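Visitor: this one's structure only:
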């Protein structure tokens, strides 16, 4: 019993000396967060959509998705080409039909009768209108793509977030159950 008191007193003194030594040193450790979260700018999708509305493809350039710019111009340009081509053919058939009604038969569609000229007008008019609809649709799709892409750039996809499929046995029937686990590590 006599030996226990001095040994415990010795440990107490060593503990207080080391405590005072740490207090005098005053070394402060700062832990840095290595996975720093990006600041979210809520106006980024609106800016990208505005830029794409001004000039198609500019919103994709703003989002740094340069590979989409040729797709945008290819889609809009092809639709615009077919619009212009169908409009020119519609005018040709229309002018030929008007000249037929005036009594002239000197156009490049001499081999067609009047009913075929009217059918050609309707065909090219329908295709022209459909091409105009595609031009507007691809223009709108360009704006929507820039907006959605800018919103998804800010989406947090860090290593701390995970989703894993899991197959585990049922406690009663021992049949396999399928489930998903969502994990967030701090």
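Guide: Arrived safely. Only a predicted model underlies this, so the values are computations on that prediction, with no experimental measurement involved. Numbers count the residues shown, from 1 in each chain.
Visitor: Please make it C-alpha for all contacts and neighbour counts, starting now.
Guide: Will do.
Visitor: Just to check, residue 109 is in contact with residue 96?
Guide: Yes. If you go by Cα atoms under 8 Å, residue 109 and residue 96 touch, sitting 7.0 Å apart.
Visitor: Compare neighbour counts for those two and give me the winner.
Guide: Neighbour tally, residue 109 and residue 96, criterion other Cα atoms under 10 Å: the higher count belongs to residue 96, 24 against 15.
Visitor: this is the comparison structure:
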């Protein structure tokens, strides 16, 4: 019950941070850009090392690449994912050790805490179950760590991508009156 409450709090806070970050990124500023600001943005040099720097920073310390990119709201997600994997690894390790010790005691002829309730085959199956869960927890933790590095790298690449108002990509529907069918497609428009 306590674990469910902690997980609920974690995901609630995660949703609050994500919503706040999304609102910040979607907010429309009333400031008009001047010709000088547009020219300055266009003249920024392409930094080819920014993606590799971000990936390196995230590899050294998870979340540091996200901080380098300015996406601070992703840092709790990275640490939360890794902390969840580590938590379940430690929990499954305790359970595995409990059943392993009981199995060793039973083989040595000493009494164990599951005597009369769980058969020897049940102790073996429990050890295998918790061993498998420990391995899955390690894979989840490593997967979140690798995803953290990839996210920092990709975001650094995308931050340098030219997102100009003159370039648009939108769906298009064209009604063919001769055949009576609608044609679907995508149009790419570039304004000079």
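Guide: Cool, got the structure. As the structure is a prediction and not an experimental result, all values here were calculated from the model.
Visitor: what TM-score do we get after superposing?
Guide: TM-score of the superposed chains, computed with TM-score structural alignment, normalised by the length of structure 1, equals 0.75; 155 aligned residues with a Cα RMSD of 2.1 Å.
Visitor: quick one, helices of structure 1?
Guide: For structure 1, helices defined by DSSP state H occupy the ranges 4-25, 44-54, 58-62, 69-102, 114-153.
Visitor: As a markdown table, these with distance to residue 185 of structure 1 would be great.
Guide: Output for the helices of structure 1, formatted as a markdown table (distance: least, Cα to Cα, whole Å):
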| stretch | distance to residue 185 of structure 1 |
| --- | --- |
| helix 4-25 | 32 |
| helix 44-54 | 28 |
| helix 58-62 | 32 |
| helix 69-102 | 38 |
| helix 114-153 | 22 |
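Visitor: Highest mean neighbour count out of these?
Guide: Here the criterion is mean neighbour count by mean count of other Cα atoms under 10 Å, and of the helices of structure 1 the winner is helix 58-62, at a mean of 22.
Visitor: Give the aligned equivalent of residue 70 of structure 2 in structure 1.
Guide: Aligned counterpart of residue 70 of structure 2 in structure 1: residue 64 (TM-score structural alignment).
Visitor: How many neighbouring residues does its match have?
Guide: 12.
Visitor: Which stretch of structure 2 lines up against stretch 149-161 of structure 1?
Guide: The alignment of stretch 149-161 of structure 1 onto structure 2 (TM-score structural alignment) covers residues 155-167.
Visitor: counterpart of residue 102 of structure 1 in structure 2?
Guide: By TM-score structural alignment, residue 102 of structure 1 lines up with residue 108.
Visitor: Look up how far residue 101 of structure 2 lies from that match.
Guide: For residue 108 of structure 2, the distance to residue 101 of structure 2 (Cα to Cα, to the nearest Å) stands at 10 Å.
Visitor: on that earlier part again, which stretch among the helices of structure 1 comes nearest residue 173 of structure 1?
Guide: helix 114-153 (42.7 Å; Cα to Cα).
Visitor: Touching, residue 168 of structure 2 and residue 186? I think so.
Guide: No. Using Cα under 8 Å, residue 168 of structure 2 is not in contact with residue 186; the gap is 10.5 Å.
Visitor: Done for today, thanks.
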